[in-house]
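[1] sequence plus predicted model, see below.
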Amino acid sequence: MSSKFVAEAIGTFILVFFGVGSAVLMGEHIGMLGISLAFGLSIVAAAYGIGPISGAHLNPAVSFGMMAAGRMSGRDAAIYSIAQVAGATLAAAVILMIASGRADYSLATNGLGQNGYGAGYLGEYSMGAAFLFETVATFLFVTVILGVTQNGAPTNLAGLAIGLTLAGIHLVGIDVTGVSVNPARSFGPAIFAGGAALSSLWLFIVAPLLGGILAGFAHSLGVTSAQ
C-alpha cells in the first residue's frame, strides 16, 4: 500500500501542477481552452505514468466511486484520498511559490486557481447551479472511468479516454465553478487562498463525492456496466 500511497500523491501532484498551474501561471495567455487541455493532458500523463502502480485515481470521488462499485474497500479508498489530498496540497504550495516570484502577483487579487461560485466568481453562477454541475459532471466522469477500466474494455486506451473526458468537462464548466469534480484538487488551492474559497470548499467535497458514489452504485447495479 505504501507504493500506491506515494503513487497517488505524485499523480495528484501532476494533476494539480499541470491543471491549476496552467490557470495561475498561464491563464491569461492560453485561456479556458488551454486550461481544459492542461487538465486533460495531466490525467493522460499520470494514468500511463503511475496507473500500473495504483490505478491513478488522483481523486477521492473516483476512489469512493470504486468503493461503491465494489472494486476497493472503504479503508483503501480513505487511504487513497489522504494521499491525493497531500499531493494536491503540495502542488498548490509549489504553484504559489512560483507565482509569488512574479513581480505583480498577489494571492488576494490573482488567486490560486481555486474553485468557487456566486458573486465575483467567473460566471457568477448560483450555489444550486454549482452543486448540480459538480454532481452531474463527477457522475459522468466516474462513469467513464469505471466503464473504460472494466473487464473486457480496451484498457490500453483508458488513460486517453479519461483525460479527454476531463478536458471536455472543463470546456463545459470552467465558467460555472472553475471545475472541481475532485475534492483534493479543490482542497489544495483553497487552504492557501482562504476566504471565499475555504468557505465554499464544502460544496466541492460533497457534490463530487455524491456524484462519484452514485456512479459507483449505478455501475455495481449493472446500469452502466457490461456485466
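    In hand now; what should we look at?
[2] every contact and neighbour count from this point should use C-alpha atoms.
    Will do.
[3] who's in contact with T155?
    Applying CA atoms under 8 Å, 6 or more residues apart in numbering to T155 gives the contacts V148, T149.
[4] and the gap between it and G51?
    Noted for T155: a distance of 11 Å to G51, by CA to CA, to the nearest Å.
[5] again with V206
    The spacing between V206 and G51, counted by CA to CA, is 26 Å.
[6] got it, and G65?
    17 Å.
[7] the more surrounded of those two?
    A side-by-side neighbour count of G65 and G51, using other CA atoms under 10 Å, places G65 first with 34 against 19.
[8] for comparison:
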Amino acid sequence: MADSPAPALHSLTARLIAEAVGTFFLVVALIGTALFTSSYVSVLGVSLSIGLVVLVGAYAFGPISGGHFNPAVTLGAAAAGRLPWKDVLPYIAAQLVGGIVGSSLLALIALDGPKGFSTSAHAGGFASNGFGDHSPAGYGLVAAIIAEVVLTALFLYVILGVTHLRAAAGFAPIAIGLTLTIIHLVSIPIDNTSVNPARSIATAIYGGPEYLAQLWVFILAPIAGALLAGYTFRFLFDRKPIVGEGSYLDTYELSGEGDASAQPTT
C-alpha cells in the first residue's frame, strides 16, 4: 500500500453517516431475525439474514464509506493500508452508535411484545455472544477465542482480496455476504458468532450482566484476527516480484493507489 493513501471521494461526515446507518441495518436485521422470528428458525435462517444484509448494505453504502459496519473490518483495513489510521476512531464511533441505536430499537419493540421484554423467551440474552454456560452448545472460552480470531482473520482476507485493485469489479458484496453466511453457519453454535465488536456490544448491553462480563472476548478476539489478517495480507498477497531484482514492491505502490475506502469492504 502507498505510504499516503489517496483522498476519499466523500467527506468524513458522509462516510460516518453511512457507517452508522449500515451498522444499524446490520444489527436490526441480524438480531431482529434471532429475537422475533419463530424459536424454530434454524441457524441457516439467521446466517442467511446476516449474509443478505451485508450484501445489500455493501452495495448501498460501500461506494460511500467502504461499507465496513464493523470495527474489526475498519482496523483490518487500516492495517492493510486501505484506510487512513486517522479515520479509524471516527469510523468505530459511528459503528458503535449505529449498532446501539439498532439494538435499542429492538429492545423497545420487545418491550411491547406479548410477554414483555423481561420475560420473553426471545429476549433471553438478547442474542448476545457468550461461552461456557452462555454458549448455544456449551463451548468454552478457548473455543470462542479460537473461532473468533480465525474466522475474523479469514473474513478480512476475503474482504481484502475481493476489493483488491485487480479483483473483478462489482462482485465484492456477493463474496463478502456469502463468506459471512458461512462464518455464521460454523460459529453460531460455538458462541452465537461475533466477528464484529459493534454487534457484540450492541446486544450485550441488553443481554444482562453475565453477557457483559464475557464481552471482552468478543471485542479483543475479532480485533486480533482482523489486525493479523490486515498486516499479513500485504506480505502474503499484495506484493509481486520484480523480475531480475529479487525484491518486491506492493501492488498498490506500483499502481499509485492506496485507498480502497470507496470500495465495498464490509
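    Received it, and whenever you're ready, just let me know what you need. Keep in mind the model is a prediction, meaning the values are calculated, not measured.
[9] so who does the most centrally placed residue in structure 1 touch?
    Centroid-nearest residue in structure 1: N182, 3.5 Å away (criterion: CA atoms, centre = their mean). N182 of structure 1 makes contacts with N59, P60, A61, T138, F204, I205, P208, L209, as judged by CA under 8 Å, 6+ apart.
[10] what of A144 of structure 2?
    F131, I190, D191, V217.
[11] need the counterpart of G32 of structure 2 in structure 1.
    Applying TM-score structural alignment, one finds that G32 of structure 2 aligns to G21 in structure 1.
[12] in three-state terms, label that match for me.
    Assigned by DSSP: H, G, I helix; E, B strand; the rest coil, the conformation of G21 of structure 1 is helix.
[13] try A130 of structure 1
    Following three-state DSSP, A130 of structure 1 is assigned to helix.
[14] distance of it relative to F18 of structure 1?
    Distance from A130 of structure 1 to F18 of structure 1, counting by CA to CA: 23 Å.
[15] repeat for L140 of structure 1
    Separation of L140 of structure 1 from F18 of structure 1 (CA to CA) stands at 22 Å.
[16] again with I213 of structure 1
    I213 of structure 1 is 26 Å from F18 of structure 1, by CA to CA.
[17] gap between stretch 83-96 of structure 2 and the chain center?
    With CA atoms, centre = their mean, to the nearest Å as the basis, stretch 83-96 of structure 2 stands 13 Å off its chain's centre.
[18] sorry, slip of the keys, the one I care about is stretch 162-169 of structure 2.
    Offset of stretch 162-169 of structure 2 from its chain centre (CA atoms, centre = their mean): 19 Å.
[19] neighbour-wise, which of I213 and F18 of structure 1 wins?
    Legend: neighbour count by other CA under 10 Å for I213 of structure 1 and F18, higher for I213 (26 against 22).
[20] which strand or helix spans V142 of structure 1?
    Using DSSP states H and E, V142 of structure 1 sits within helix 127-148.
[21] cool, and I169 of structure 1?
    Using DSSP H and E, I169 of structure 1 falls within helix 158-177.
[22] give me the angle between that helix and helix 127-148.
    With axes from the mean of the first three to the mean of the last three CA atoms, to 10 degrees as the basis, helix 158-177 of structure 1 and helix 127-148 are set at 180 degrees to each other.
[23] this completes my enquiry, with thanks.
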